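*Asks:* Sequence and computational prediction follow.
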Amino acid sequence: MTTSTLHLQVLALTIFLVCAAAVTPASAQPWPGCPDKCGDISIPYPFGVGTGCARDPYFELECNRTYSPPRLIVFTHRQHLLNLSLADGEAIALINARRQCYNSTEGLVNETSVDRAVTLVGSTAYRFSAERNRFVALGCPNMGYFVDTDGYYVSGCTSFCRPSSQKLVASSTGCTGEGCCQSRIPTDTIYYAQYIQTFKPGEGDPILRGGTTACRYVFLADAEWFNSGYRGDFNRSDDFAVPVVLDWAIRNVGNCEIAVLNRTDYACRSANSECIDSTNGQGYRCRCSMGYEGNPYLDGGCKGATPKHTYH
């Protein structure tokens, strides 16, 4: 089977992130005596690998060295991380898409072997990024949607193909409904279960008698990655994963105003740091003050930035 466009894009993203991580930033400082990397991915505190290396269990990571290169895993929810950013408060995880494939009479012949639900429930660190991600449905006819922990609809969209369409193609104007559609997700999302609603040939409105594709897919994905990289044929019948952006924050209190009242637990440890309220759920993050760089979560972690030389 020919490697799909989407698979190549995931591979390209992985290579880019690994190469970008090859130069360790000043902020990539671990807790003293703890590992600073898993493979080529830096592990800055408040994250950590090993006992006593993370701020709390929700920031604890696992470095699975049975893979080559080693894989960085979210310890509490088992997501595979491709990247971890202290400055942006983001992590990129590889998460499985959902797939269903049909015969000519719309009988189900093949579907994803993994669970339809993806969860961060119980996490005091991560949320699915509402700003960076989009929920995507591919294939025709396909009403893709996801539900919350109570089974209620959260977000979704519907894609159709014109009768002349013989292949699943995202139009040159973007993923706008023909063969592909996308929708936004709400903030503070920690769980989604992915569903595909298909239709019998010729049922109902004439639009349902348009072109069909053998397989249909739904997934949450990094919008920038998907919209800039996906074009053309897509008809794979194996399991695959796509990059999803996670927002992380210190979430044991509502915001900075509350956090600073408890200096013992306050996460912004460096004297040259400042607090930023989370924009995705409750909590806050820390950053070095202007003119400083490093890790604001460590005592003395933010140091004076090295001036850039100018030449005349």
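*Replies:* In hand now; what should we look at?
*Asks:* Going by C-alpha atoms from here, please, whenever you check contacts or count neighbours.
*Replies:* Fine.
*Asks:* Skip ahead from the longest helix along the chain and say which helix or strand is next.
*Replies:* Identified as the longest helix of the chain according to DSSP state H is helix 5-20. Next helix or strand after helix 5-20 toward the C-terminus (DSSP states H and E): strand 37-38.
*Asks:* adding another structure so you can compare the two:
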Amino acid sequence: MLLAAASSQLAGGEQAPPMTISPRCLAECGNLKIPYPFGTGPGCFLGGFEVICNHTFFPPRLFLVHSLDDHTYAQEVFTSGTYSTDDIEHTSNMSEWDTMRMEIMDISVSRAELRLYAAVSSDCGIRPPYHSFTHVTTRLHPEGPFLISAIRNVLIGVGLNVEVQLSTSMRGSYGGLITGCISQPNSTIAAKEGPCSGLGCCEAAFPEGLWQATVVADRKRTDWYTSENVICSFGMLVEKGWYNYSSEDVYGDEYCLSKKYPKGVPQVLSFAVGNLSCPRQGQRPPQGYACLSGNSSCVDASNRTGYVCKCLKHYDGNPYIRGAGGCQDIDECQLREHYSKLRKKYPCSIGGICKNKIGGYDCPCKPGMKGDGRTGTCTEKFPVPAKMAVEAL
């Protein structure tokens, strides 16, 4: 992320070239860039990567399309209702069923992922013994390009004695249970604010390969009615490391997290293109091969059919398009000069001189010195003892 941002800022202050397949394609929506293979309008996106720029908002907002006709199916499904803890089977009364498009926070072609806003599931004690609930399902097309990233997301539950589950069932039934977690304290234990520690909130990892997952907050607790206030439990499938526990989240009403995060919480999807593996070395690429930049490579997707395109080492840009917007040589010397975080990535000691070249950089020692500037072994060719001996004559 830093490299891409830095590269675009060092080209003499100029804007980076558009990352679209054609100048006629929409390159931005509000404050978000739309890099190909994503796009709006005919000829501007790969199959499954269509997005919609909604101009009824200010600034405009970007959404994934959900249409079965073009095999793009990405939506959020909300299931709401009530149940009674007196019912031994805890049978749910589903009163509402609604779907929404998923709004995009940002897209990264280099990481083959996009971040979306996702809603939060809840379960609240209304009055003994009744509870109201909302289950939130992320639903993607099983043959589409997207999956819920298990590497970049985590299941989190927030509440007093909260039990949260991740299920493949849109009704949140236990038969489709994938994973879950339980927070330990009751109202008499003070949980520390900060990252989830099992106190006040809990978290759980889940397996790769999910195209549908429903988050279910606590369903069967009967020990909530210790306060005159409504006490809720919350569950979310959220970007790993993003959420910090706060006691106000536990003691808020059903809408406290919705007020705190009105658009939702960040959730990460990974993507791959095509339904074939990368062509073998020397093999002619198949028709529709997506890695169009001459400075790109193909990497097979690890958890599905298809592949992703990557810029070669020492190049940056969009591997899915040709020309100026594709993978271009980066100037490592300028990058390490302007961004100290990149000096470890591109080493060149004070005894060396950084010199950019196509596809990399060199770091020879300064004149009068020998060694390797990258490893920091530059030493003077004429050692100090010899200098002192000459000066003594």
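*Replies:* Cool, got the structure. All values reported here derive from a predicted model rather than from experimental measurement.
*Asks:* Give me the TM-score for this pair.
*Replies:* Aligned and superposed, the two chains score 0.77 in TM-score terms (TM-score structural alignment, normalised by the length of the first structure); 277 aligned residues with a CA RMSD of 3.2 Å.
*Asks:* which one is the most centrally placed residue in the second structure nearest to, not counting chain neighbours?
*Replies:* Centroid-nearest residue in the second structure, with CA atoms, centre = their mean: residue 268, separated by 3.6 Å. Take residue 268 of the second structure and drop its neighbours on the chain: the residue closest to it by CA to CA, 6 or more residues apart in numbering is residue 115, 4.5 Å away.
*Asks:* so which helix or strand takes in that neighbour?
*Replies:* Here residue 115 of the second structure is assigned to strand 113-118, by DSSP H and E.
*Asks:* Strands of the stretch 51-200 of the second structure, residue ranges please.
*Replies:* 51-54, 61-64, 74-84, 93-101, 104-108, 113-118, 121-127, 130-140, 146-148, 153-158, 163-167, 177-182 (DSSP state E, counting those that start in this stretch).
*Asks:* what span of the first structure lines up against the shortest one?
*Replies:* Put plainly, it is strand 146-148 of the second structure. Counting by TM-score structural alignment, strand 146-148 of the second structure falls onto residues 126-128 of the first structure.
*Asks:* how far apart are the matching stretch and its match in the second structure?
*Replies:* Comparison of stretch 126-128 of the first structure with the second structure after fitting gives an average deviation of 1.0 Å (mean CA distance after the TM-score superposition for the first structure).
*Asks:* quick one: contacts of that stretch?
*Replies:* Contact with stretch 126-128 of the first structure is made by 120, 187-190, 244-249, 280-281, as judged by CA atoms under 8 Å, 6 or more residues apart in numbering.
*Asks:* From the residues you listed, which land in strands?
*Replies:* Mapping the contacts of stretch 126-128 of the first structure onto strands (DSSP state E) picks out 244-248.
*Asks:* just those now: which is nearest residue 255 of the first structure?
*Replies:* Nearest to residue 255 of the first structure out of these is residue 248 (CA to CA; 13.5 Å).
*Asks:* In three-state terms, label residue 336 of the second structure for me.
*Replies:* Classification of residue 336 of the second structure by DSSP: H, G, I helix; E, B strand; the rest coil places it in helix.
*Asks:* Secondary structure element holding the aligned residue in the first structure for residue 299 of the second structure?
*Replies:* Residue pairing (TM-score structural alignment): residue 299 of the second structure is matched to residue 276 of the first structure. Using DSSP H and E, residue 276 of the first structure maps to strand 273-277.
*Asks:* in the superposed pair, what's the mean gap between that strand and the second structure?
*Replies:* Mean for strand 273-277 of the first structure is 1.4 Å (mean CA distance after the TM-score superposition for the first structure).
*Asks:* Helices of the stretch 251-393 of the second structure, start to end?
*Replies:* Assigned by DSSP state H, counting those that start in this stretch, the stretch 251-393 of the second structure shows helices spanning 256-260, 332-338, 384-392.
*Asks:* how far out from the middle of the chain is the first one?
*Replies:* To tie it back to what came earlier, the one meant is helix 256-260 of the second structure. 22 Å (CA atoms, centre = their mean, to the nearest Å).
*Asks:* Show residues contacting that helix.
*Replies:* Contacts for helix 256-260 of the second structure (CA under 8 Å, 6+ apart): 119-120, 249, 264.
*Asks:* Could you do stretch 90-105 of the first structure as well?
*Replies:* Stretch 90-105 of the first structure is contacted from outside by 79-85, 108-112, 114, 116, 194-196, 200-201, 214-220, 237, 239-248, using CA under 8 Å, 6+ apart.
*Asks:* Give me the buried stretch members for stretch 75-91 of the first structure, please.
*Replies:* 75-76, 79-87, 89-91 (16 or more other CA atoms under 10 Å).
*Asks:* okay, now residue 161 of the second structure: neighbour count?
*Replies:* 23 (other CA atoms under 10 Å).
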